[in-house]
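Asker: could you look at this predicted model? Sequence included:
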Amino acid sequence: MKKIIIITGLSASITLSLFAFMAFLISNDQVKLVLLPDHVPINIVSLPEDKPAQIKVRPNLNPPPPPPPMPITRVTPNVGEVNTDFNYTPPEIQQTGGSLSVLSLGNKADGEARPIVRVNPKYPIGAARDGIEGWVVLVFDINAIGEVINISIVDSQPKRVFDKAARQALKKWKYKAKSIDGKNISQQKLTVQLDFTMAQPS
């Protein structure tokens, strides 16, 4: 019972203390009143007048006309005279190593090989331009079907001027192969001379 009385007394004293403190605060509180002026200043801002819309002209996007064509200057070149007048006589062909006759023996023909296709060599351009003449001696074999094989240069004059042309021409020759008892056989070591001569214009 004493505890209740003591607690109640403490509570009452604390409550009174709080009320007294609040009254003190209220009495010392200074409230400042803000007085509004009689005339409130009003700032009037004038807006700029609306301007009429400006019409912009679109730029001309078309390309400019092309410039006039440049005049064509024609220049006639000076061409030096080149003397190309010459008559080419195909080289004379001399063959050794066998007779060209064909013997007829009944139904079987025997005989030495004989050419059936001859190709003239091309005159080298440099030699024709310089008016050079000469000859080439070649040795070759003929196989059983008449082809020219194993070509070699024996001699030539001038050296190495007409060798290539002579070799290329002889390689294209075709022969009727030598036959014995109607059977074709090959031949070796046949010799031919190709002469390169130029007939001068009259």
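Answerer: Yep, it's here.
Asker: for the rest of this, base every contact and every neighbour count on C-alpha atoms.
Answerer: Noted.
Asker: buried residues, the lengthiest strand in the chain. List them.
Answerer: When the chain is parsed with DSSP state E, its longest strand is strand 187-199. Residues of strand 187-199 classed as buried under the neighbour-count rule (16 or more other C-alpha atoms under 10 Å) are 187, 190-198.
Asker: of these, which is the nearest to residue 81?
Answerer: residue 198 (21.1 Å; C-alpha to C-alpha).
Asker: spatially nearest residue to the closest one (excluding sequence neighbours)?
Answerer: Using C-alpha to C-alpha, 6 or more residues apart in numbering and skipping residues adjacent in sequence, the residue nearest residue 198 is residue 88, 5.1 Å away.
Asker: and here's the other structure:
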Amino acid sequence: MSKTNATLSRWSRMGLGLLGALLIATSAIAAPKVLKKVPPEFPATAVKKGIKTGSVKAQISIAADGKVTEVNIVESTPPKVFDKAVIEALMEWRFEGSGEKQTHELKLVFNSED
């Protein structure tokens, strides 16, 4: 098995390639309480390219019931590598309902141990 295939296999066995994630709320208004947090998967393309770290700042729209209705990428480093994983994960997040729509920015930081 090649080193790349062995690495990808190891990531697959782990289920989640995200070994470290930091969530930073950047909104002026405190974000509502997170009820369900789904960590983004570390993309196989990042592993193939030897990318071990990155970050994505995203703007999320939260419905009155706490469901995430939209995710927009504001900034990502390296560009586009982690965007899809972040969007897919954040769409699964659930927050405590506040009774009104909200928009918040947050930053997810990726670190892999290898």
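Answerer: The structure has been received and is ready for your questions. Nothing here was measured: the structure is a model prediction, and the numbers come from that model.
Asker: tm score of chain vs chain?
Answerer: After superposition, the two chains reach a TM-score of 0.79 (TM-score structural alignment, normalised by the length of structure 2), with 103 aligned residues with a C-alpha RMSD of 2.0 Å.
Asker: picking up where we left off before, and the longest strand of structure 1, how far from the chain's centre?
Answerer: 46 Å (C-alpha atoms, centre = their mean, to the nearest Å).
Asker: now do stretch 31-51 of structure 2
Answerer: Centre-to-centre, stretch 31-51 of structure 2 and its host chain are 4 Å apart (C-alpha atoms, centre = their mean).
Asker: contacting residues for residue 122 of structure 1?
Answerer: 165, 169 (C-alpha atoms under 8 Å, 6 or more residues apart in numbering).
Asker: that one -> structure 2?
Answerer: Mapped onto structure 2 by TM-score structural alignment, residue 122 of structure 1 lines up with residue 41.
Asker: what is the burial count for the aligned partner of residue 54 of structure 2 in structure 1?
Answerer: Alignment note: residue 54 of structure 2 maps to residue 134 in structure 1; criterion TM-score structural alignment. By the measure other C-alpha atoms under 10 Å, the count of residues near residue 134 of structure 1 is 17.
Asker: so residue 134 of structure 1 is in contact with residue 197, correct?
Answerer: Yes - assessed by C-alpha atoms under 8 Å, residue 134 of structure 1 is found in contact with residue 197 at 6.6 Å.
Asker: list the helices and strands the helix ranked longest in structure 2 packs on?
Answerer: Scanning structure 2 for the helix with the most residues, using DSSP state H, yields helix 3-14. When contacts are defined as 3 or more C-alpha pairs under 8 Å, 6 or more residues apart in numbering; DSSP states H and E, helix 3-14 of structure 2 sits against helix 44-48.
Asker: name the residues that touch the helix it packs on?
Answerer: Where contact means C-alpha under 8 Å, 6+ apart, the residues beyond helix 44-48 of structure 2 that reach it are 4, 7-8, 11, 52, 81-82.
Asker: can you point me to the longest helix in structure 1?
Answerer: helix 2-28.
Asker: in that helix, what counts as buried?
Answerer: Buried, per 16+ other C-alpha under 10 Å, within helix 2-28 of structure 1: nothing.
Asker: what about residue 44 of structure 2, how many neighbours?
Answerer: Residue 44 of structure 2 has 18 nearby residues by other C-alpha under 10 Å.
Asker: meant to ask about residue 81 of structure 2
Answerer: Neighbours of residue 81 of structure 2 under the rule other C-alpha under 10 Å: 20.
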